[in-house]
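Chemist: Fold the following for me, if possible:
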Amino acid sequence: MKKRFSSKTLLPLLFAFMIVLSACTSGKGNDVTLPSPTNTPNQTDGNKKQTEEGLYSIEDFSNVKTNEGEPIKGGTITYGLVTDTAFEGILNYNFSSGIPDAKVLEWFDESLLTWDKNYVFTNDGAATYEVSEDGRTFTFTIRDNVNWHDGKPVTAEDWEFAHEVIAHKDYDGPRYGSDFTNIEGLVEYREGKADKISGIKVLSDKKLQITYIKSTPSLLTGSIWTYPLAKHIFGDMEVAKMSSSSAVREKPISFGPFKVESIVPGESVVYVKNPDYWRGEPHLDKVVLKVINPTTIVQQLKSGGVDLVDSFPIDQFPDNANMSNVEYLGVIDRAYTYIGFKLGKWDEANKVVAPDPNAKMADVNLRRAMWHAVDNDQVGKRFYHGLRWNATTLIPPSHPEFHDASNPGIAYDVEKANQILDEAGYKKNGEFRTKPDGSELVINFISMTGGDIAEPLARYYVQSWNAIGLNVNLELAEFNSFYDRVGNNGKDDPNVDVYMGAWSVGIDVDPTGLYGRDALFNFPRYASEENDRLLAEGVSEKAFDVATRQAIYKEWQQLMVNEIPVFPTLYRSEIVPVNKRILNYAIGDGTGIYLHELAVSQDKPFVAE
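Modeler: This is a model prediction of the structure:
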């Protein structure tokens, strides 16, 4: 999982959350050139050195905060959720899908299982597990002291109930997919052929057994659903109304280290400590979360208006690397940004993608030329000062066992891009090219609002495609609108041909949750028999052998380079400034530091000198 404040809270599925990207503007504008590196001091805070070219390296950052001073009793901190849009407010992992909501959730909710730095489930969490010899049956035991925030015990029946809700025909969330259909009897339950899911058995108040149809290596690294749903609260609700209920939107509960005290929808949340937290009573008394616009984050940090932020705009780092009241932490992010091509629609009736061979972007030659036309190496250096870098495949280096570092992807080569388009019949008719049949070709490109570099970054991509004769229209959309239009709600906007997005991937390397036929988040609506084969083999019995699984995913990464339903643009580092009064904090996985341990050394934040 992505451990924010070291709470092991985000989804352990490869199903991904969305990250707000720097993006877009509307219409065409003046030509944009890549900016020059910012001239800043060669030495930052003692260990972040800048090269002569103005670049930084993620290798120079630590992911664990240096403790300065002793913790005081209690205290309140302020956490900045850095975004230019309100969080949606679907505050239950069983129904939510967006990263802003996940940032709100991670303070009071968590997975029943935790995992180590290699993304393998451990027995250190709120529940433990045992596995049968054939690897198909898991027996889970929830610890006796794990209770909901209202004092009711978290039970095996709550865990079963979460599966029943997600499997219900009226469920309107994003979770249902191959991870659930692999449970014995779950499909029959969904189709109304059974009253119970035969593969899930409640053995006692705290003990649950789940039997899967196939034993896969992903079961130990993320494809088990680990978020219960409080049946004493949701049990009498209609499934279709759960995600919009006050129990999700206004008064959410879970069993994490803090409890929600109050919410200003989309703007802020006040949490108070959960003295009954199963790991132990939290050090802090209160946490205040507030939405911070990227344009004001530096001022907020310098003044002590926020102690922590979920992320820091990389483009603002060089000018603020010497901020005296914070320590910068860094880690390779489990994420990548990408350009996606719409190749079909979502078939809502059958819950599968429906590729359209006549889609505007269906010609792989067009997609390959558009990849050749952009210089992502320079984008990473000039826009992000080396703290994001050229991406080559769809498994990021945060998963080093499976990322194919030997695969070069597709290189920047404008001459090659033009040659591909010429040979494929996209002839120039004046400034822009036509389709092979001679008709007009206009490509509608949509991206998200963001920080200061959003507009020039989006314009750079459009300019690069203009340079090879493609007429690309650019449109701006804020986060929630953007993902609705690309298909987060199952409805694909026909006016979107190409989009710029980002995925924050889960702990399991299996890409099915993003690129499988039954994946709602397969926004390109891409499918092929070869893709089906490789995704199935990646979670097959033979894939328990790591070398075999590596070979399968190496082949899959090359397939995606060949077929290009999307192409990755940048791998990402996560840079997080932390006020120096903060103690016991880390980012990344496997640090063994948890959210209830978070403390402060003094009542007030340090202020920049």
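Chemist: Every contact and neighbour count from this point should use C-alpha atoms.
Modeler: Fine.
Chemist: Could you measure from residue 117 over to residue 492?
Modeler: Look at residue 117 and residue 492: by Cα to Cα, to the nearest Å, they are 37 Å apart.
Chemist: Assumed residue 319 was part of a helix.
Modeler: Yes: counting by DSSP: H, G, I helix; E, B strand; the rest coil, residue 319 is part of a helix.
Chemist: For the comparison step, fold the sequence that follows:
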Amino acid sequence: MTLKTKMLATTAAVLIAASGAAFADTHPVTGETLASDQTFTYRVGDESPSYDPGLVEDVDGAGVVRDLFEGLMNQDADGNLVPGVATGYEASDDGLVYTFTLRDNAKWSNGDPVTAGDFEYAWKRAATPALGSPYAWYIELMSIENASEVIAGDVAPAELGVTAIDDTTLEVRLSQPLPYFPQMVTHGTTFPVHQATVEEFGNDWTLPENIVSNGAYILTEFVPQERLVQERNEMYWNNDATIIEKVVKLVVTDENVALTRYLAGELDMTDVPAGQFPSLKEQYPNQAVSVPNACSYYYMFNLRDTAPEELQDPNVRKALSLAVDRDIIVDAVLAGGQEPAYTFTHWATAGFETPDIPMASMTQEERNAKAQELLAEAGYGSDNPLTIDLVYNTNESHKAVAIAISQMWKQTLGVETTLANQEWQTFLEARGNGDFDVARGGWCADYNEASTFLDLMQSSSGYNDSKYVNEEVDALLAEAKTSDNPQANYDRVEEFIAQDTPIIPIYHYAAVDMFAENLKGWPYENFEQNWYSRNLYKVAE
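Modeler: Below is the predicted model of the structure:
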């Protein structure tokens, strides 16, 4: 074995830990005077389907899971890998075996030690068909030995290539080298779970009265569709470095109501409603923030055999894509620093060079003319108008985008669009079951590499809700995993997306939020916007 990476605690963390809990008045590193109330309250638009690491699938749920649980590695404010439960790792010369060394002072909230066996159990649980994890495919993406066979139910979970050598040594065996494998273990699916608790309480193990977790916080209150409260976990190995005492997540469906509550001082953070960033930035220059965020917004077509016949025609799909004026969406509807998208992969993804997609270099007038030509060739026009049902999850920004695009389709192509919004969990189920014509999609990177976006185009991907199948795309993505320079493969996959149009890339996200002026420590430079409440703090006003 050759030592590839040995992660050490950051200087700041060492200083904070060394100071113990004696920094009641000032921050131990910055010297700032701390507020007496260290409660962080933020808003989300809907309830997450699950806070079980093996089942979590949405961005807001992942934020809670990062507070309640801790994986092998974490990210710092710039998105770099830093130690979590593991102090470091070694990789074999051939890149097929990773060995993680776990710290010996990590504990569960009930005082039990966190061991390599907890990770082995969690990973095998996430891959087993019995759990039915929507993220089981992530274990396969990690190229873990026998992952495909375990997920398919062809071999027992015990055959998955992860083994606890002893309590502080976890060995992971890959089926092929994966250069970005270490980045993937910051994702919630790879976090440990407490086996005895899971087995005792079953589906209820994550309720406040039952849950045992190993992160910086414990769950103390949960009222679905209303609020979730976390408080400091005294058993967390680095508890002395935590300043925020309580984290309160409030479900506020309406973005404008949430903004009103933020301005009234009830929230420390909330999203900026569509179109309001310029004025808010002018009024509150130190509170309104927009930074690139590793997510892409898109519409997906239902390509199942049971879907409407008109959507099976790539010319129809391409016409609808061409007719979307992305500049109007980002500049007039959203106005928050988002960028028009002609590729699925976010433009700021590490190592990714945006390929030349013909549509991107056309004027909107040229796109509209081509769209009209393609739709006419498909047999649709004023005497035979195309009708479409478009579904999105309840959110004012999604509604604004849907209305704008439906108007573009009407004006340019004469398309009649029926809009429907659904509550988040209902929406996810409908999309997964194929109960839609066109549906809103938003994908946020699980790690900072182009494959985190493009792997959704794999025919076997758990989040390929279009059910797009292209054998050449599958081959290109498989080859990219072992390539020293996969850019050419990524270029070709993006070209296939533009050609076949299983989805319509619409815009690349920016994180557009309001932050209380006394809230500090937010990782603005972390492209994935993976934040940890334990790194935040509030200064005296």
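Chemist: Neighbour count: residue 117 and residue 492 of structure 1, which is higher?
Modeler: Summary of the neighbour comparison: residue 117 of structure 1 and residue 492, criterion other Cα atoms under 10 Å, with residue 492 having more neighbours (20 against 13).
Chemist: For burial, what's the neighbour tally of residue 11 of structure 2?
Modeler: Residues near residue 11 of structure 2, counting by other Cα under 10 Å, number 10.
Chemist: show me what contacts it?
Modeler: Applying Cα atoms under 8 Å, 6 or more residues apart in numbering, we find residue 11 of structure 2 in contact with no residue.
Chemist: Now check it against structure 1: what is it aligned to?
Modeler: Mapped onto structure 1 by TM-score structural alignment, residue 11 of structure 2 lines up with nothing.
Chemist: what does residue 343 of structure 2 give?
Modeler: Match for residue 343 of structure 2 (TM-score structural alignment): residue 393.
Chemist: Near the residue nearest to that match when sequence neighbours are not counted, how many other residues are there?
Modeler: With sequence-adjacent residues excluded and distances taken as Cα to Cα, 6 or more residues apart in numbering, residue 393 of structure 1 is closest to residue 557, at 5.8 Å. Neighbour count for residue 557 of structure 1, taken as other Cα under 10 Å: 21.
Chemist: what kind of secondary structure is residue 557 of structure 1 in?
Modeler: Three-state call for residue 557 of structure 1 (three-state DSSP): helix.
Chemist: what about the helices in the stretch 301-450 of structure 2?
Modeler: All helices of the stretch 301-450 of structure 2, identified by DSSP state H, counting those that start in this stretch, fall at 314-322, 326-328, 364-377, 396-413, 424-433.
Chemist: Would you mind saying which of the ones you listed lies nearest residue 120 of structure 2?
Modeler: Shortest distance between residue 120 of structure 2 and the helices of the stretch 301-450 of structure 2, using Cα to Cα, is found for helix 424-433: 28.4 Å.
Chemist: Give the buried residues for the closest one.
Modeler: Buried residues in helix 424-433 of structure 2, counting neighbours by 16 or more other Cα atoms under 10 Å, are found at 424, 427, 428, 430, 431, 432.
Chemist: Give me the most central residue, structure 1.
Modeler: Structure 1 has residue 504 as the residue nearest its centroid, 2.5 Å off, counting by Cα atoms, centre = their mean.
Chemist: distance of the counterpart of that one in structure 2 from residue 344 of structure 2?
Modeler: Aligned against structure 2 by TM-score structural alignment, residue 504 of structure 1 finds its counterpart in residue 444. Using Cα to Cα, residue 444 of structure 2 is found at 11 Å from residue 344 of structure 2.
Chemist: Give the intersection of the neighbour lists for these two.
Modeler: By the contact definition Cα under 8 Å, 6+ apart, residue 444 of structure 2 and residue 344 are jointly contacted by 296, 453.
Chemist: So the match of residue 504 of structure 1 sits against residue 292, correct?
Modeler: No: between residue 444 of structure 2 and residue 292 there is no contact under Cα atoms under 8 Å: 11.7 Å.
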